[in-house]
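Trainee: My questions are about this predicted structure, shown below with the sequence.
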Amino acid sequence: MGTPSRPPFDPDVAHALATRDDIVTTMRPDEIPRLRRQMITYSESEITLDGSFELSRHRSMGLDGEVTIVLLRPRSATAPAPVIYHVHGGGLVLGTAYDVLPSLAPLAVQVGAAIAAVEYRLAPEHRYPAAVEDVYTGLEWLSASAADLGLDADRIVIDGVSAGGGLAAAAALLARDRGGPHLLGQMLICPMLDDRNDSESGWQMAGVGAWDRTANETGWSAYLGDIPRSEVPIYAAPGRAVDLSGLPPTFIDVGSAETFRDEDIDYATRIWRAGGDAELHVWPGGAHGFDALVPAAPLSRDARTARVRWLERLLDQPR
């Protein structure tokens, strides 16, 4: 079989892919320690938008110890604030709760929301179900503590990027099936949903762009360990879920030129088939994480605007 044809990259995305040396295309297990050492750190001023948010850190007891939640509360709030409950990306093996906060905070300002970000355990040191249980523990804590923190427990939107999008989707399934905390919505940004790693888009983008199927297999193998692939639970890989009914309103966006395109389109499609509410955006020429890669590009600005508008509509619904 020849090399499959690939969708083109947006010009701004293509330029970044050709000129930057910090993009992870493929990733082997032995590269994880080096990539962890190279992770970007942020100052408190960057995280809080120069003090627009009050930063605090909280702990909740989970199944295997304490889970840390980083909380950003808007200083200008005069009523209980809605909350974006954020789950960071990193292929299940990289990242911290502080990732993306400097770019997520402006979105939260636009919709008048607080941000809570969970510090979940990483693979391969901690395999399934460590990460998703940490995310769910943080969600339970947030819902139970909201009133005392000046937050609105009825308006929690779970949000995740890449692997964090998959964990957010899994936590939403857990909340549904355990009768857990109410979620007003779930916002899944280029989510990593399906360990089977055999979609047409995965094969199309092999070896190019950001986070190809080789990197994807490294992340999934680190997380799943010895679980036979025929027995992977839906709370590990939400793309395997047969029943997607009873989920909160869902926002999904993904690039047309990335590994996760087809599994993300399929997830939205099956939510619709189950009678659910989903908004799907497939951004033309977008590589994985394109809005972080080229934040000033028109494509990235359009993607951020679509997220804000969805959140505004969701938060403006009658209580």
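Mentor: Good, I have the coordinates. Residues are numbered from 1 along each chain as shown.
Trainee: drop to CA atoms for contacts and neighbour counts, all remaining ones
Mentor: Will do.
Trainee: mind listing the strands for the stretch 101-250 of the chain?
Mentor: In the stretch 101-250 of the chain, the strands defined using DSSP state E, counting those that start in this stretch lie at 114-119, 151-161, 185-189, 250-255.
Trainee: Output these in a markdown table; the columns should cover mean neighbour count and distance to residue 279.
Mentor: Shown next, in a markdown table, are the strands of the stretch 101-250 of the chain (neighbours: other C-alpha atoms under 10 Å; distance: least, C-alpha to C-alpha, whole Å):
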| stretch | mean neighbour count | distance to residue 279 |
| --- | --- | --- |
| strand 114-119 | 26 | 22 |
| strand 151-161 | 24 | 14 |
| strand 185-189 | 27 | 9 |
| strand 250-255 | 24 | 5 |
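Trainee: Please list the outside residues in contact with the helix or strand containing residue 15.
Mentor: If you go by DSSP states H and E, residue 15 is part of helix 11-19. Applying C-alpha atoms under 8 Å, 6 or more residues apart in numbering, the contact partners of helix 11-19 are 23, 209, 285, 286, 287, 290, 293, 294, 297.
Trainee: how much space between the fourth one and residue 11?
Mentor: Between residue 286 and residue 11 the distance, using C-alpha to C-alpha, to the nearest Å, works out to 10 Å.
Trainee: out of those two, which sits in the more crowded spot?
Mentor: residue 286 (29 against 13; other C-alpha atoms under 10 Å).
Trainee: where along the chain do the helices fall?
Mentor: Ranges of helices in the chain, per DSSP state H, are 11-19, 32-37, 44-47, 101-111, 130-145, 163-178, 200-204, 213-224, 261-273, 290-293, 298-315.
Trainee: Just list what the third one packs against, helices and strands only.
Mentor: Identification of packing neighbours for helix 44-47 by 3 or more C-alpha pairs under 8 Å, 6 or more residues apart in numbering; DSSP states H and E yields helix 101-111.
Trainee: Now do the helix it packs on against strand 114-119, angle only.
Mentor: 150 degrees (axes from the mean of the first three to the mean of the last three C-alpha atoms, to 10 degrees).
Trainee: Wait, residue 95 touches residue 39, no?
Mentor: Yes: at 7.1 Å, residue 95 counts as touching residue 39 under the criterion of C-alpha atoms under 8 Å.
Trainee: and these two? which has more neighbours close in?
Mentor: Taking other C-alpha under 10 Å, residue 95 and residue 39 do not tie; residue 95 has more neighbours (21 against 12).
Trainee: In contact with that one, which residues?
Mentor: Residue 95 neighbours (C-alpha under 8 Å, 6+ apart): 36, 39, 88, 89.
Trainee: Please identify which pair of these lies farthest apart.
Mentor: 36 and 88 (14.0 Å; C-alpha to C-alpha).
Trainee: In addition, the following structure is provided for comparison:
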Amino acid sequence: MTISAQTDPHPHSSANPPPIAPELAALDKKLGKLVVNRFTYRLLRLLGRLVRPPFDPAGVSLSYDHSGGERIAIITPDTRRGDGALILFHGGGFVFGRPEDIFPKAAMFAKTLGVPVICPAYRLAPQAPFPAALDDGHAAWHRVLARAEALGIDPVKIVIGGYSAGGGLAANLVHRIHDEGGQQPAAQLLIYPMLDDRTAQRRELDTPRHSIWSNANNRFAWPAYLGGKRDAQALPYAAAARRADLSGLPPAWVGVGSCDLFLDEVRDYARRLAEAGVAVSFEEVAGGIHAFDMDANPLASAFTLLQVDFTRHHVA
């Protein structure tokens, strides 16, 4: 297990976050007080359709697979340098978000790595609670495998990853694929993943300020995703941190900021992966808030470069 940033006995935790990095002050001011609840999630979906991150199509082509189920966006680089692929899930707490949200990131990965990046849509809670999103991700995996030859993809070189809730979805999908057997992903890329429904139940996390994704947001999103159930203990593949046996999973890159609400659960999951014998690269960014890489800043650039370097090794 490789640990960057803080290597001392963790002076900070989800309950005791450090000051936010100065480089993130503008992002914190703009989105730090985001409120996600039963009144706002629909508005966030609408805004997501109306306001999209700038996507530069130079150097890539965009196509969609509508062959069955939810749509799948495929961003293919003009210049191929590998025969692998990256499947990348968007975030949004399982209650909002679209593949288009991560098109700028997907295009960057595609151009830098020289491989296709696949961005599947998945159904959102509370209208479509678990296992809808997981089933959509699972279907997307098999649709990619079925089209691998046509897309010029070697099935043994596919990395599964995602941001926030998409990272949690990726982790759970990797668990399900592992248990089913058959073709396995080459690696997993878990970017500040949403892994543990028990975090929402920790009322001591209501007091510290967690920019962008607060525990109040978390406390709405998890029950919405779980279909109103109290916890995910009896729902296999709903919350990745609930899985007892993490052995036999593919290599993982796991990253989070030290000011992120998810710090404790992500840190613990990376530790447990390593203890189970999984090759893990763990990056903890000092002063990083949730989704701090959605804007251009020096911390984001370094964080993303580490993801690129890890993924390149598995898709080349």
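Mentor: Structure's in. What do you need? Just so we're clear, the structure is a prediction, and the values are computed from it rather than from any experiment.
Trainee: Superposed, what's their TM-score?
Mentor: The TM-score (TM-score structural alignment, normalised by the length of the second structure) is 0.88; 302 aligned residues with a C-alpha RMSD of 2.3 Å.
Trainee: Dump the strands of the stretch 101-250 of the first structure into CSV; add distance to residue 47 of the first structure as well.
Mentor: Listed next are the strands of the stretch 101-250 of the first structure as CSV, based on distance: least, C-alpha to C-alpha, whole Å:
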stretch, distance to residue 47 of the first structure
strand 114-119, 11
strand 151-161, 17
strand 185-189, 20
strand 250-255, 24
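Trainee: Highest average neighbour count across the helices of the first structure: which stretch is it?
Mentor: helix 163-178 (a mean of 24; mean count of other C-alpha atoms under 10 Å).
Trainee: how about that one, aligned to which bit of the second structure?
Mentor: Under TM-score structural alignment, the counterpart of helix 163-178 of the first structure in the second structure spans residues 165-180.
Trainee: got a list of contacts for that stretch?
Mentor: So stretch 165-180 of the second structure is contacted by 88-94, 133-134, 137-138, 160-162, 183-185, 188-195, 237-240, 248-249 (C-alpha under 8 Å, 6+ apart).
Trainee: mean shift of it relative to the first structure?
Mentor: Here stretch 165-180 of the second structure, set against the first structure after superposition, deviates by a mean of 0.4 Å using mean C-alpha distance after the TM-score superposition for the first structure.
Trainee: Look up how far residue 201 of the second structure lies from the aligned partner of residue 192 of the first structure in the second structure.
Mentor: In the second structure, residue 192 of the first structure lines up with residue 194, judged by TM-score structural alignment. To residue 201 of the second structure, residue 194 of the second structure is 14 Å away according to C-alpha to C-alpha.
Trainee: Just want to know which of those two has more residues nearby.
Mentor: residue 194 (32 against 17).
Trainee: now the more buried one: how far from residue 202 of the second structure?
Mentor: The spacing between residue 194 of the second structure and residue 202 of the second structure, counted by C-alpha to C-alpha, is 15 Å.
Trainee: for residue 152 of the second structure, same thing?
Mentor: To residue 202 of the second structure, residue 152 of the second structure is 46 Å away according to C-alpha to C-alpha.
Trainee: now do residue 101 of the second structure
Mentor: 29 Å.
Trainee: likewise residue 76 of the second structure?
Mentor: From residue 76 of the second structure to residue 202 of the second structure the distance is 42 Å (C-alpha to C-alpha).
Trainee: now residue 36 of the second structure
Mentor: Residue 36 of the second structure is 18 Å from residue 202 of the second structure, by C-alpha to C-alpha.
Trainee: Isn't residue 224 of the second structure up against residue 125?
Mentor: Yes: assessed by C-alpha under 8 Å, residue 224 of the second structure is found in contact with residue 125 at 5.6 Å.
Trainee: Need the residues touching each of those two.
Mentor: What both residue 224 of the second structure and residue 125 touch, as defined by C-alpha under 8 Å, 6+ apart, is the set residue 95.
Trainee: next one: stretch 69-85 of the second structure to chain centre, how far?
Mentor: Using C-alpha atoms, centre = their mean, to the nearest Å, the distance from the centre of stretch 69-85 of the second structure to the centre of the chain it belongs to is 18 Å.
Trainee: Ok, stretch 65-73 of the second structure next?
Mentor: 20 Å.
Trainee: who touches it?
Mentor: Residues contacting stretch 65-73 of the second structure (C-alpha under 8 Å, 6+ apart): 62-64, 74, 99, 118-123, 136, 139-140.
Trainee: Same question for stretch 142-157 of the second structure.
Mentor: 83, 84, 85, 183, 184, 185, 186, 314, 315, 316.
Trainee: Kindly report the same for stretch 272-281 of the first structure.
Mentor: So stretch 272-281 of the first structure is in contact with 243-254, 265, 268, 271, going by C-alpha under 8 Å, 6+ apart.
Trainee: With stretch 294-308 of the second structure instead?
Mentor: So stretch 294-308 of the second structure is contacted by 23-24, 27, 109, 112-113, 189, 253, 255, 283, 285, 288, 292-293 (C-alpha under 8 Å, 6+ apart).
Trainee: Go through the contacts of helix 11-19 of the first structure and say which is closest to residue 43 of the first structure.
Mentor: For the contacts of helix 11-19 of the first structure, the nearest to residue 43 of the first structure is residue 293 (20.0 Å; C-alpha to C-alpha).
Trainee: How about the contacts made by the closest one?
Mentor: 13, 16.
Trainee: residues touching the aligned residue in the second structure for residue 87 of the first structure, list them.
Mentor: The alignment partner of residue 87 of the first structure in the second structure, by TM-score structural alignment, is residue 89. Neighbour list for residue 89 of the second structure: 99, 119, 120, 121, 161, 162, 163, 166, 167, 169, 170 [criterion: C-alpha under 8 Å, 6+ apart].
Trainee: distance of residue 107 of the first structure from residue 284 of the first structure?
Mentor: In terms of C-alpha to C-alpha, residue 107 of the first structure sits 22 Å off from residue 284 of the first structure.
Trainee: try residue 221 of the first structure
Mentor: The value you get for residue 221 of the first structure to residue 284 of the first structure, if C-alpha to C-alpha is used, is 30 Å.
Trainee: Residue 102 of the first structure now?
Mentor: 25 Å.
Trainee: what's the answer for residue 5 of the first structure, then?
Mentor: Applying C-alpha to C-alpha, the value for residue 5 of the first structure to residue 284 of the first structure is 15 Å.
Trainee: again, but for residue 25 of the first structure
Mentor: 19 Å.
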